[in-house]
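J.: Build the 3D model from these lines:
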Amino acid sequence: MIGRCSWCGTDPLYVAYHDTEWGVPEWDSRALWEKLVLDGFQAGLSWITILRKRDAFREEFEGFDPERVARWDEDRIAKALTNPGIIRHRGKIAGTVKGARLFLEIEGNEGFAPWLWSFVGGQPIQNDFAGMGQVPTDTAESAAMSKALKKRGFTFCGPVITYAFMQATGMVNDHITTCPRHAEVSRLSSGG
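T.: Next up is the predicted model:
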């Protein structure tokens, strides 16, 4: 794809992620929670590492079913820590369990997806960056989302992580303007 965003390089898995998933608006609460969890696991690592382990994460975390993960106890966390297919970080795994419980609370009260989307006014922000050097690592919106998530009790959700989450889930369209996906994602952004 001529003009593709350069961050995905040439790794076929990364290119496929860029070309089919990244930046597509996600309105499903469970899918948003999964992506938020995975972005939290990425802290200190590269996204390609998480992509390569995503299937193992999905299997270990029971399809990222928040109701099931919310019931995990210390024994279940200990079991997850033995899985070499995922990132074995006690704090991140325990944070996922706590996050599942928080997800259920928010989903039951105001809806997890509507709550997250409220940080961008309920519609994707359409950016028009000509080059990767113009794309920010965080914004006022990601800082506000981070602060609100932390206030609720979520972990591993700083403003850089939440901005990466916003980019990946289509809350912002940060495909550069030369990338064919910029226009494609922009057209997808009118739904919701």
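
J.: Every contact and neighbour count from this point should use C-alpha atoms.
T.: Noted.

J.: Could I get the full set of helices for this protein?
T.: Ranges of helices in the chain, per DSSP state H, are 12-20, 29-42, 47-60, 66-69, 74-80, 90-109, 112-117, 140-152, 159-168, 180-188.

J.: Can you list the buried residues in the fourth one?
T.: With burial defined by 16 or more other C-alpha atoms under 10 Å, the residues of helix 66-69 counted as buried are 66, 69.

J.: So which elements touch it?
T.: Under the contact criterion of 3 or more C-alpha pairs under 8 Å, 6 or more residues apart in numbering; DSSP states H and E, helix 66-69 touches helix 90-109.

J.: I'd like the structure of this one too, to check against the first:
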Amino acid sequence: MDPECARLLPALCAILADPRQPVADDTCLEKLLDWFKAVTEAGSSLLLLQENPCLVELLVHVLKPQDLSSRILSFALRLAGTFAAQENCFQYLQQGELLPGLFGEQGPLGAAAWAAPTVRSGWIQGLRSLAQHPSALLFLADSGAVDTIFSLQGDPSLFVASAAGQLLVHRGAF
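T.: Got it, this is the predicted structure:
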């Protein structure tokens, strides 16, 4: 990551974590996710997180009950999945208990935010990204996520139901 981006990242994370700062539309979040995907594919996700603790702080922040936008929660779920696609980063996030909080039963699954289709879709997309290695697949089985994915195939949102079906096909129904 270039030095200017690294310098701006803490302010960006602070804006994303602040519920008083509305995000105008999903386009900027999609572009930001695309940028993070490119950065992580070009280097180490773990190094990126270690050099930019504001990213982990953002993920920790979305775990707290608050009036956080469903767009931001969905973004954070997808971002965590992008980072956790690399096994060493997955282990790092797992040690900090972030992954169970984001993708396990104590995460958004039981929260009011789960009612928003964007959150359910972000959850599935995050899981699809992280399900790239044996540790992640074991985590999915142990966390009960597989049962939730199966149930989401019947979701009233066609986008969510489709994403759940695609994830199951992508991972061979685990």
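
J.: Superposed, how do the two chains score by TM?
T.: Superposed pair, TM-score by TM-score structural alignment, normalised by the length of structure 2: 0.33. Supporting alignment: 100 aligned residues with a C-alpha RMSD of 5.2 Å.

J.: before we move on, the earlier item: in JSON lines, list the helices of structure 1 along with distance to residue 126 of structure 1.
T.: Putting the helices of structure 1 into JSON lines (distance: least, C-alpha to C-alpha, whole Å) gives the following:
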{"stretch": "helix 12-20", "distance to residue 126 of structure 1": "17"}
{"stretch": "helix 29-42", "distance to residue 126 of structure 1": "19"}
{"stretch": "helix 47-60", "distance to residue 126 of structure 1": "23"}
{"stretch": "helix 66-69", "distance to residue 126 of structure 1": "30"}
{"stretch": "helix 74-80", "distance to residue 126 of structure 1": "39"}
{"stretch": "helix 90-109", "distance to residue 126 of structure 1": "27"}
{"stretch": "helix 112-117", "distance to residue 126 of structure 1": "14"}
{"stretch": "helix 140-152", "distance to residue 126 of structure 1": "13"}
{"stretch": "helix 159-168", "distance to residue 126 of structure 1": "11"}
{"stretch": "helix 180-188", "distance to residue 126 of structure 1": "7"}
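
J.: Mean neighbour count, these: which tops it?
T.: helix 159-168 (a mean of 23; mean count of other C-alpha atoms under 10 Å).

J.: Please name every helix or strand in contact with that helix.
T.: Helix 159-168 of structure 1 packs on helix 29-42, helix 140-152, going by 3+ C-alpha pairs under 8 Å, 6+ apart.

J.: would CSV of those with distance to residue 101 of structure 1 be doable?
T.: Below are these laid out as CSV (distance: least, C-alpha to C-alpha, whole Å):
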stretch, distance to residue 101 of structure 1
helix 29-42, 11
helix 140-152, 11
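
J.: which one of these lies closest to residue 59 of structure 1?
T.: helix 29-42 (12.1 Å; C-alpha to C-alpha).

J.: Counting by contacts, list what the closest one packs against.
T.: The helices and strands touching helix 29-42 of structure 1, judged by 3+ C-alpha pairs under 8 Å, 6+ apart, are helix 47-60, helix 90-109, helix 112-117, helix 159-168.

J.: Output those helices as CSV; include the columns distance to residue 186 of structure 1.
T.: Converted to CSV, these look like this (distance: least, C-alpha to C-alpha, whole Å):
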stretch, distance to residue 186 of structure 1
helix 47-60, 23
helix 90-109, 27
helix 112-117, 16
helix 159-168, 13
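
J.: looking at these, which is closest to residue 17 of structure 1?
T.: helix 47-60 (8.4 Å).

J.: and the angle for the closest one with helix 12-20?
T.: Per axes from the mean of the first three to the mean of the last three C-alpha atoms, to 10 degrees, the angle that helix 47-60 of structure 1 makes with helix 12-20 is 90 degrees.

J.: What distance do you get for residue 4 of structure 2 to residue 38 of structure 2?
T.: With the distance defined as C-alpha to C-alpha, to the nearest Å, residue 4 of structure 2 ends up 16 Å from residue 38 of structure 2.

J.: right, I mislabeled it, should have said residue 50 of structure 2
T.: 17 Å.

J.: Quick one: classify the residue most central in space within structure 2 as helix, strand or coil.
T.: Centroid-nearest residue in structure 2, with C-alpha atoms, centre = their mean: residue 77, separated by 1.9 Å. Of the three states, residue 77 of structure 2 takes helix under DSSP: H, G, I helix; E, B strand; the rest coil.

J.: so who does it touch?
T.: Each residue near residue 77 of structure 2 by C-alpha atoms under 8 Å, 6 or more residues apart in numbering is listed here: 102-103, 122-123, 125-126.

J.: One more: residue 82 of structure 2?
T.: Residue 82 of structure 2 touches 36-37, 40, 126, 129-130, counting by C-alpha under 8 Å, 6+ apart.

J.: mind checking which helix or strand it is in?
T.: helix 70-84 (DSSP states H and E).

J.: ok so, going back, from the contacts of residue 82 of structure 2, which would you call buried?
T.: Buried members of those, counted by 16+ other C-alpha under 10 Å: 36, 40, 126, 129-130.
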